[in-house]
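A.B. asks: have a look; sequence and predicted model below, questions after that.
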Amino acid sequence: MAVPNAQIVRALRAIVGDTHVLTESDVAAPYLTDWTGEWHGDAVVVRPADTAEVAAVLGLCTAHDVKVTPQGGNTGLVGGSTPPPNDSRPWVLLSLRRLDTIGMPDGSGQCIAAGAGATLAAVHTATTTSPELGLMFGVDLAARDSATIGGMVATNAGGIRMIRYGDMRSQVLGLEAVLPSGDVVTRWRPLRKDNVGYHLPGLIAGSEGTLAVVTRVLLRLVQRTYRTAVALVGAADVDAARRVLVAVQRFGHTVEAAEIMTRTGVDLVAGTGVRTQIDAGATLLLEIVGGVEELSESLARAGDDVLDAVVDAGPASDLWRVRESHTETIARSSTTAPVKLDVSVPMGDVHQLISRVDEFAGRSGVRAVQFGHIGDGNIHVNLLDVPAGNRQTAADCVLGIVVELGGSISAEHGIGRAKAASIGLGRDAVDIAAMRAIKGALDPRDTMNPGVIFGG
């Protein structure tokens, strides 16, 4: 383990308390292996309780050239919240889970304050404590019970309702973050328009712990949706499913979510006992603002692209279970850790991406399971049964397809360590140099998450 020297460990214990500095390998292990099981690291785990402790830890680490990887719920998929293995430099894994305080929703400002360690599910629950306000938090994703607000801001998470409410960056009204120096940046006003200087919260959002540590966030709330309808729609292929979505939008419906699943994934989920109800080349999950009759009528008007449909009043948990069972089912179904790629392409090219990846998988003797947010062009590509020696080649081939289609190699999970070597596929040399200059200005000693985004 890359352990800071005894003097630094004693100083860390003095800041956060003896029980919150974990040096024993078996105790630290859950923090040092990511959700996929692919990324492992070595570090001392430090668990601060508040912003002041985070500031003291970062100031100490920067002064003594100790590297720091911030971590929220450890649900990332690209190695961004895991230190590297076998690194000779002293390293701290900074867990933000204890910073989990959530305030009461503010009706006049339509916002809520949440600590970096608060889970998404806890924020959703907190917004319902004052039902008379009629507010809710607009971001949702399947990992809601473990994903934390700080991590979601750091990776600029999107999720299943981005089609209506936008990504995490769009929800940040205010932010408190600690710079590598230990200085605290605070932007904390419930303003929708505040145009004084650079937008630092927007810069820190999506920076994957390379610029600062997010400790608190002032989140925008939206008006609660009280009446929704959900449908599983069978279509011949992915492009037909996209045309159904476009038709429903043109009929004037507000779409809350639009998810695509292929037969391969739906069949895997059905094999676990989940009732899938649709047998088609592609399955579209739609949620709209409105009632069952309205959605049923629109699907009837969508024409021959709709082969079959099951419609229910929201939240329609049984229908959503088909989509939300995909990630865990895929993990259990592969003989090796799945190669997981979070990418986006222009919405009209989603069918090409899925088709070309399926063709590549067939040629390579691996299985491809693809699903995701068809409403914003974001597809989660999963390659199963990929031999260890072929993983990078397989990933590179998929990313090459994405680039050829004019897409992005990272839609919502970040670059992390997994895609750092491929950043040139998504940004040109001038762009990368500008980002490195920002990193160098805020973190001149490269304390924060070295190796993430830029590699090295």
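C.D. replies: Great, that's in hand.

A.B. asks: only C-alpha atoms for contact and neighbour calcs from this point on.
C.D. replies: Fine.

A.B. asks: which non-adjacent residue is nearest the residue nearest to the spatial centre of the chain?
C.D. replies: Centroid-nearest residue in the chain: A157, 3.8 Å away (criterion: C-alpha atoms, centre = their mean). Distances taken as C-alpha to C-alpha, 6 or more residues apart in numbering put E412 closest to A157, at 5.1 Å, once the chain neighbours are dropped.

A.B. asks: likewise P201?
C.D. replies: Spatial nearest neighbour of P201, chain neighbours left out: L175 (6.0 Å); criterion: C-alpha to C-alpha, 6+ apart.

A.B. asks: quick one: what helix or strand has that neighbour in it?
C.D. replies: strand 172-178 (DSSP states H and E).

A.B. asks: try it against this one:
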Amino acid sequence: MSKTDTFSKAAADLLGTRGWTSDEEIVTPWLTDWRGRFTGKALGLASPASTQEVAALVKLCAQHGVPIVPQGGNSGMSGGATPDDSGDAILLSLRRMDAVRNFDVDARQITCEAGYILQTLHETAEAEGLRFPLTLGGKGSATVGGLISTNAGGTQVLRHGSMRAQVLGLEAVMASGEIFDTLRPLKKDNRGFDLKQLLIGSEGTLGIVTAATLRLLPALADRAVLWAGLADIRDARKLLLHAERVAGDALEGFEVMPRHSLEAVLAHSPNARAPLEDKHEWNALIELTADASTADALPALARNLLETAFEKGLVADATIARNEAQAEQFWMIRDEIAPAERAIGPAMQHDISVPVTDMADFVAEAVPRVEKAFPGSTAVAFGHLGDGNVHFHVLAPKGATPGEWEKTEGKAISTFVHDEVTAWRGSISAEHGIGQLKRDELARLGDPAQLAILRQVKQALDPHGLLNPGKLVPLETSASSL
């Protein structure tokens, strides 16, 4: 019996027929990332049903020297949950681990397993008059474990922070097979490093998240969704500052999109309608929210925000959604930008951040620089202006060949964009993670001290390099080989 067969038999004995398979028809759909950029191979697909099974499997993999690639909903954007093409690794799916272990409504805390779906989490909280303050377009497939491993963001970061801010406690299986358990949250705990924060955003390279205790908030009693037309991205920054002064904690979302993005959605989505009659070079989507204690004052607050913005000359035109259906239509436009772009043709997508105070200036300067350096391309920036993170996409010239353009001029464009971001002291990954997509760019542009610490931590916690190899942490030879 070969080494591979020996391991597969041991895995099957450990996990049973539901927990282990090497059936090609079952495994293959999970070997390609959501964007279709990376496809790998695997010895098989492991689907443990408990933390204890995960721990036993990790020990088995360590015994046989088998790498592990953890996977949640496989909806990541950087190839972080896709194995390489060696076929030496196993895929570890946490989707069977989808139980709610504890739900303390009074404390506004829920403890759920890594495979719990984000949309289900929303529904569970809402049934008890609560809410989980993080959402994103892939909420129907994204899992709690995946969100934690990538420190996901979304449209509510402005007020509530990224996934890191939502995690009160964590359970994870380390490379040794030991179970790290801090699920019971403590308001104050000064026993050294906050180790759970080290695991959040580590993309499965330091440990495998199996469960988490998450904070919840009171359910929204009402919201006001506003759409404003602007002449310039710098006007959007001024409007954001005004909204923060007027609305305070009621300001939950502030998204921007250029005219190009709006028109792309209107052309692509038959149900989309332009919120304003006239065309504007930039648009801002603003959401104000209120719980039961402040709901009565929300309509007046929204009107006051726009009236004072007009008085200050901050907006060219604006409107407030008349009802919930129209509010959803406004947000649908924002959510449909990426699909509308894909219908146009190939593009290079960049998930970047710079300091919030600099983002408007960065966009105003970087867009024409990219288009000048790569004639025929179209640069668009849209997204979370309020937290300094925009999606900076560069669309290929007309007639570009999909698949070929990305590997040639598209690659050069990404290098150019990342250099621009670095010059502004920003980050090449704001919320989508590094994965394998940006690992070499991190090696090229990262601070040497930061990279050294990343490698040292990885070596300390995963000395044999079996946890999600080839992701996030650049090899020491990467920078010199570029």
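C.D. replies: Arrived safely, thanks for sending. What you see is a predicted model, and the numbers here were worked out from it, not measured in a lab.

A.B. asks: who touches the counterpart of the residue nearest to the centre of the first structure in the second structure in this structure?
C.D. replies: Structural alignment (TM-score structural alignment) places A157 of the first structure against A152 in the second structure. Shown in contact with A152 of the second structure (C-alpha atoms under 8 Å, 6 or more residues apart in numbering): S162, M163, E431, H432.

A.B. asks: which of those count as buried?
C.D. replies: S162, M163, E431, H432 (16 or more other C-alpha atoms under 10 Å).

A.B. asks: residue in the first structure matching the second one?
C.D. replies: Translated: M163 of the second structure. Taking TM-score structural alignment, the alignment pairs M163 of the second structure with M168 from the first structure.

A.B. asks: just checking, that match touches M152?
C.D. replies: Yes. Contact criterion C-alpha atoms under 8 Å: M168 of the first structure and M152 qualify, at 6.7 Å.

A.B. asks: now do the strands in the stretch 1-150 of the first structure.
C.D. replies: Using DSSP state E, counting those that start in this stretch, the strands of the stretch 1-150 of the first structure run over 21-22, 44-46, 67-71, 91-95, 111-115, 135-136.

A.B. asks: how far away is G433 of the second structure from V457 of the second structure?
C.D. replies: Plainly put, G433 of the second structure is 18 Å away from V457 of the second structure if you go by C-alpha to C-alpha, to the nearest Å.

A.B. asks: now stretch 106-126 of the second structure: how far from the chain's centre is it?
C.D. replies: How far stretch 106-126 of the second structure lies from its chain's middle: 18 Å, per C-alpha atoms, centre = their mean, to the nearest Å.

A.B. asks: what do you get for stretch 10-18 of the second structure?
C.D. replies: Worked out by C-alpha atoms, centre = their mean, stretch 10-18 of the second structure lies 32 Å from the chain centre.

A.B. asks: also stretch 265-278 of the first structure?
C.D. replies: Its chain's C-alpha centre and that of stretch 265-278 of the first structure lie 24 Å apart, by C-alpha atoms, centre = their mean.

A.B. asks: give me the residues contacting it.
C.D. replies: Defining contact as C-alpha under 8 Å, 6+ apart, one finds that stretch 265-278 of the first structure is touched by 232-234, 283, 308-310, 318-319, 321-322, 325-326, 329-330, 333, 369-371.

A.B. asks: more crowded one of G433 and V457 of the second structure?
C.D. replies: Per other C-alpha atoms under 10 Å, whichever of G433 of the second structure and V457 has more neighbours is G433, with 26 against 16.

A.B. asks: for the residue nearest to the more buried one when sequence neighbours are not counted, grab the count of nearby residues.
C.D. replies: Nearest non-adjacent residue to G433 of the second structure, counting by C-alpha to C-alpha, 6+ apart: T150, 5.4 Å away. When neighbours are counted by other C-alpha under 10 Å, T150 of the second structure registers 26.

A.B. asks: kindly report the same for H160 of the second structure.
C.D. replies: 17.

A.B. asks: next: A309 of the second structure.
C.D. replies: Neighbours of A309 of the second structure under the rule other C-alpha under 10 Å: 21.

A.B. asks: what do you get for W188 of the first structure?
C.D. replies: If you count neighbours by other C-alpha under 10 Å, W188 of the first structure ends up with 15.

A.B. asks: I8 of the first structure now?
C.D. replies: Under the neighbour criterion other C-alpha under 10 Å, I8 of the first structure is assigned a count of 15.

A.B. asks: aligned counterpart of it in the second structure, please.
C.D. replies: With TM-score structural alignment defining the correspondence, I8 of the first structure maps onto F7 in the second structure.

A.B. asks: and for E412 of the first structure?
C.D. replies: So E412 of the first structure corresponds to E431, using TM-score structural alignment.

A.B. asks: my read: its match touches H350, true?
C.D. replies: No. Judged on C-alpha under 8 Å, E431 of the second structure makes no contact with H350 at a distance of 10.5 Å.

A.B. asks: before we move on, back to that, can you tell me the closest non-neighbouring residue to the match of I8 of the first structure?
C.D. replies: Closest residue to F7 of the second structure apart from its sequence neighbours, by C-alpha to C-alpha, 6+ apart: H64 at 6.9 Å.

A.B. asks: aligned to that neighbour, what sits in the first structure?
C.D. replies: So H64 of the second structure corresponds to H64, using TM-score structural alignment.

A.B. asks: and that match, how far from G80 of the first structure?
C.D. replies: The gap separating H64 of the first structure from G80 of the first structure is 23 Å, by C-alpha to C-alpha.

A.B. asks: need the contact list for the match of E412 of the first structure.
C.D. replies: Contacts for E431 of the second structure (C-alpha under 8 Å, 6+ apart) come out as T150, N151, A152, G153, G154, D351.
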